[in-house]
Each structure stands twice: as C-alpha cells, then as structure tokens.
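# Task: produce atomic coordinates for the following.
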Amino acid sequence: MTVCRGCCCGTEKVPGVDHAAQLAALRAELAPVAQVRAVNCLDACEQANVIVVQPSSAGRAAGGRPVWLGLVNDPDATADIAAWVRDGGPGLAEPPDILDLYEFGPSRRVRRTVED
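The predicted structure follows:
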C-alpha cells in the first residue's frame, strides 16, 4: 500500500484530519499482511488524501490491479481499506461497496510512476 504524504496529502491543506494517526493506524492494522509506505507525492493532489492499494502476488496472479483511492479523509474509510487488505485486497477480496465512492483513475503518467 502506498500512502501519499506530499504537498497536499497529509498536510494542513486537508484540515480536520489527523494525518499522522491515519498513517499509524494503517501501519498497525496491516503490519502482519502488507507493507504500508508513505511517499512524497503521487501527483493527484486534487484527490488528497490518496492511497494506492497494490495487489499481493496472489492477488496479481488472480487478476488484481492497483486500486487508487482519493479523498480518504475519514477514519471509517481508512478502517474499510484496512479490512479489505486484511481480507486479501485486489484480486482476492471484494472491496466494501462504500470504497466505490473513493476510487478514481489517475493519468497514465502518474499510474506508471507507482505501478511499475
């Protein structure tokens, strides 16, 4: 999982969100099953806070692709993402229906930077 923490994500530009707590919660919840890494910028600033859920090896073999989630500024959304990843994530488990509201498609240039 990649969590944006650059110029817009994880900053005061998205007020009312405890950005440090969000990242800490994801790391704590997912430590047994996934690596959570923070990166400087995913260049999708209009969607801050952005999280990209990468499929596991098994998930990729089953056809899973990275899922880009934006506007993840609610603790419940963060919990839903963590639960989905614990259940297997892309390719292995269906995401909670509510995550459809957060999913977006970045430009090909941006997608290549993270997914390659």
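
# Please count neighbours and contacts with C-alpha atoms only from this point.
Fine.

# what's the nearest residue to the spatially most central residue of the chain if we skip its chain neighbours?
When the chain is reduced to its mean C-alpha position, the closest residue under CA atoms, centre = their mean turns out to be I51, at 2.3 Å. Residue nearest to I51 in three dimensions, not counting chain neighbours: V3, with 4.6 Å by CA to CA, 6 or more residues apart in numbering.

# Next up, identify which helix or strand W84 is on.
Using DSSP states H and E, W84 sits in helix 75-86.

# Count the residues that sit near the residue nearest to I51.
Other residues near V3 come to 23 when the count uses other CA atoms under 10 Å.

# I have a second one here; can you model it like the first so I can compare?
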Amino acid sequence: MTSVGQPCRLVVCRGCCCGTKKKRPGVDHKGQLARLSALRDHEGRAVPVRVSKCLGICFKANVVVVQPSSRGRAEGGRPVWLGDFTEDRLVRELDDWVFAGGPGAAPLPEALEQHVTSKDAKKPKKSKKSKKDKKDKKKGEAGRKKRDAKPGKKPGKG
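The predicted structure is shown next:
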C-alpha cells in the first residue's frame, strides 16, 4: 500500500516560556522534544516536528499544535492546540492518537481533551478581591503593626 499525502505534523513551542525550566520546572523539555520527534504514524512515516520560538499563549506552556494529515484534513480535521503539555503520559496519548490518524481521522483521546486550547486563548484574570476583603486585610495588618511596634506591651496600653 502506497501512502498518499502527508502525515500529521507537529509544531512544538520552545521559546521564552515553553520548554524552559524557569516556567515549567521538573519537566525534561529536551527529552519531551526528542520523544515527539520520534513519533510515527500507522504507515510508519515520521511525524514532522517544527520548533517554534513562540506561539503566543505562554500561560499555557508547553504548547503543541497537532496539524492533521492529508487524510484527516480531507475528513474535516483542523489543527488542534494543546496546552499545559508537560507530562510524559500526554506524549504517549498523542502518539496513540497520531498513530490512529490524528485530527479528522480519529477521535481525540479523553486524556488530551482537557489540554485543548487555541491560538486565541485568553489568560485567565486573577480574581479580584472585594472591597470588604481588602478593608479587613488592612485592619489586620494595622493591628499586627501596632503589636509589633512595642514588643512586650499590649496594644492600647501606655
């Protein structure tokens, strides 16, 4: 059987945040890239990997984009962006998915679903504290400062 078209392709972010120990300590970034670069599809074709300096959603580091194979694209597949791609088990899940055909040709594995993101993902805003919370915090800090200012004396006593 002769293969027609291209296999799935990967774009792996390895820029200012993705692929750095500062942003994601405890991850073997070089090892992960090597494992991704060794993936093959069901026809034994190497899955091309392109390394990008930045894909723009740094808060989701590490980011991997899975582009469909020619067959997957013909079946309606579109690129799938995966964020927080830091665990070895995710590489195994991705390997199985690409082997099965990838976007458009095979369903997305459940383990990868929670990692789906997009190039337009917005960084979640930090929750704002209510005015009452801020006021209570200031009162607590003021009381501590008063106690700490005069060691051995009780606040309010001269």
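
# Any idea what the TM-score is?
Here the TM-score for the pair of chains, by TM-score structural alignment, normalised by the length of structure 1, is 0.88; 108 aligned residues with a CA RMSD of 1.4 Å.

# list the contacts for the counterpart of the residue nearest to the centre of structure 1 in structure 2?
In structure 2, I51 of structure 1 lines up with V64, judged by TM-score structural alignment. With contact taken as CA atoms under 8 Å, 6 or more residues apart in numbering, V64 of structure 2 is in contact with 10-13, 81-83, 85.

# what's near enough to touch the aligned partner of P103 of structure 2 in structure 1?
P103 of structure 2 maps onto P90 in structure 1, with residues paired by TM-score structural alignment. Contact analysis of P90 of structure 1 by CA under 8 Å, 6+ apart lists 53-56, 59-60, 64-67.

# Tell me the secondary structure of the residue nearest to I51 of structure 1, please.
strand (DSSP: H, G, I helix; E, B strand; the rest coil).

# measure it to E12 of structure 1 for me?
16 Å (CA to CA, to the nearest Å).

# Please apply the same query to E94 of structure 1.
Taking CA to CA, one finds E94 of structure 1 at 32 Å from E12 of structure 1.

# can I get the contacts of V64 of structure 2 in a markdown table with distance to D28 of structure 2?
Output for those, formatted as a markdown table (distance: CA to CA, whole Å):
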| residue | distance to D28 of structure 2 |
| --- | --- |
| L10 | 18 |
| V11 | 18 |
| V12 | 14 |
| C13 | 14 |
| W81 | 20 |
| L82 | 18 |
| G83 | 16 |
| F85 | 12 |
